[in-house]
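S.K.: mind looking at a prediction? Sequence and model below.
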Amino acid sequence: MRIKLAAMSSAAFLLATGLAFAQGAWVEVDDDDMAVNIPVDPPTYTVGDLDDMEIVGQDGEEIGDVDEILASGDGSSMAVVTDVGGFLGIGQRNVVIPLTDARIHNDKIIINMTKDQIESLDEWSK
């Protein structure tokens, strides 16, 4: 499903929600040119810029790479999907990581959670 949110500015993505989103609250964003609002200099990144970007936990441990970018149904929040757990691709599962309090530094998304916290998130399925 292609979502066009051209009318929304990056300021509309307040990212002020908690982690308690049900899977049904998120929709995949396919518009690579849509702006996202994550603290970074320069301040404008697009959905396409986040695709495959490395995700790092608050403790500096690598979590994974961005597989999908999601937006809440009302467009007020964004999240990313990544694979966690498993070994050599076996037993991995997809989880949704809300971008609440996230930031970008050196082309990496820094999440305000540890790897263990992220691995305990509920599994995501389309």
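M.R.: Great, that's in hand.
S.K.: going forward, measure contacts between C-alpha atoms and count neighbours the same way
M.R.: Noted.
S.K.: helices along this protein, start to end?
M.R.: Ranges of helices in the chain, per DSSP state H, are 47-50, 115-119.
S.K.: can you get me a residue count around the closest residue to Ile69 other than its chain neighbours?
M.R.: Leaving out its chain neighbours, the residue that sits closest to Ile69 by CA to CA, 6 or more residues apart in numbering is Val80, at 4.6 Å. A count of nearby residues for Val80, using other CA atoms under 10 Å, gives 24.
S.K.: tell me how far Val80 lies from Pro39.
M.R.: Here Val80 is placed at a distance of 16 Å from Pro39 (CA to CA, to the nearest Å).
S.K.: A further structure is provided below for comparison with the first:
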Amino acid sequence: MDHANHPRLTPDEMTEAVLTGAQIYGPAGESIGTIAHTHGTGPEQGVVVDVGGFLGIGAKPVMVPLRDLDMMRDENGEVHGLTRYSKDELKALPEHRHG
């Protein structure tokens, strides 16, 4: 998938409603997870990405700064993001726990 021509999300679009469920792709174009939910707003906003697993089973939730993701829409308007991290690098992060 060529992401170069996909329009990037504006800061106003970086909301939980828009970002939740977005597919995240790694540096080699591989699908590495989906955004489960967000924390905070603005420059320090974080997103919890469910990494790996199948249909949400066995996925590991990890917190990633939103600034580390390149969020955009594809030709169909579907929101997705790119990260420089590989699936293994994200899986090595501490598991995000609620509370």
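M.R.: All right, it came through fine. None of these values were measured; they are calculated from a predicted model.
S.K.: quick one: TM-score?
M.R.: Once the chains are laid over each other, their TM-score by TM-score structural alignment, normalised by the length of structure 2 reads 0.68; 86 aligned residues with a CA RMSD of 2.6 Å.
S.K.: isn't the residue nearest to Ile69 of structure 1 right up against Val96?
M.R.: Yes: applying CA atoms under 8 Å as the test, Val80 of structure 1 and Val96 come out as touching, 5.7 Å apart.
S.K.: okay, which residue is most central for structure 1?
M.R.: For structure 1, the residue sitting closest to the mean C-alpha position, by CA atoms, centre = their mean, is Val80 at 2.2 Å.
S.K.: dump the residue contacts of Pro7 of structure 2.
M.R.: Met72, Arg73, Asp74 (CA atoms under 8 Å, 6 or more residues apart in numbering).
S.K.: isn't the last one right next to Leu82, touching?
M.R.: What that stands for is Asp74 of structure 2. No: counting by CA under 8 Å, Asp74 of structure 2 does not reach Leu82; the two are 12.0 Å apart.
S.K.: neighbour count winner among the two?
M.R.: More crowded of Asp74 of structure 2 and Leu82, by other CA under 10 Å: Leu82, with 21 against 16.
S.K.: what do we get in structure 1 for the more buried one?
M.R.: Using TM-score structural alignment as the criterion, Leu82 of structure 2 maps onto Ile110 of structure 1.
S.K.: show me the contacts for that match.
M.R.: Counted by CA under 8 Å, 6+ apart, Ile110 of structure 1 has contacts Ile55, Val56, Gly57, Gln58, Ala102, Arg103, Ile104.
S.K.: which one (most neighbours) among those?
M.R.: Ile55 (25 neighbours).
S.K.: that one pairs with which position in structure 2?
M.R.: In structure 2, the residue matched to Ile55 of structure 1 (TM-score structural alignment) is Ile24.
S.K.: which residue, other than its chain neighbours, is closest to that match?
M.R.: Gly81 (4.8 Å).
S.K.: isn't the one you found up against Leu66?
M.R.: No: under the criterion of CA under 8 Å, Gly81 of structure 2 is not in contact with Leu66, lying 9.8 Å apart.
S.K.: roughly how far does Thr20 of structure 2 sit from Ala28 of structure 2?
M.R.: Taking CA to CA, one finds Thr20 of structure 2 at 22 Å from Ala28 of structure 2.
S.K.: many thanks, I have nothing further to ask.
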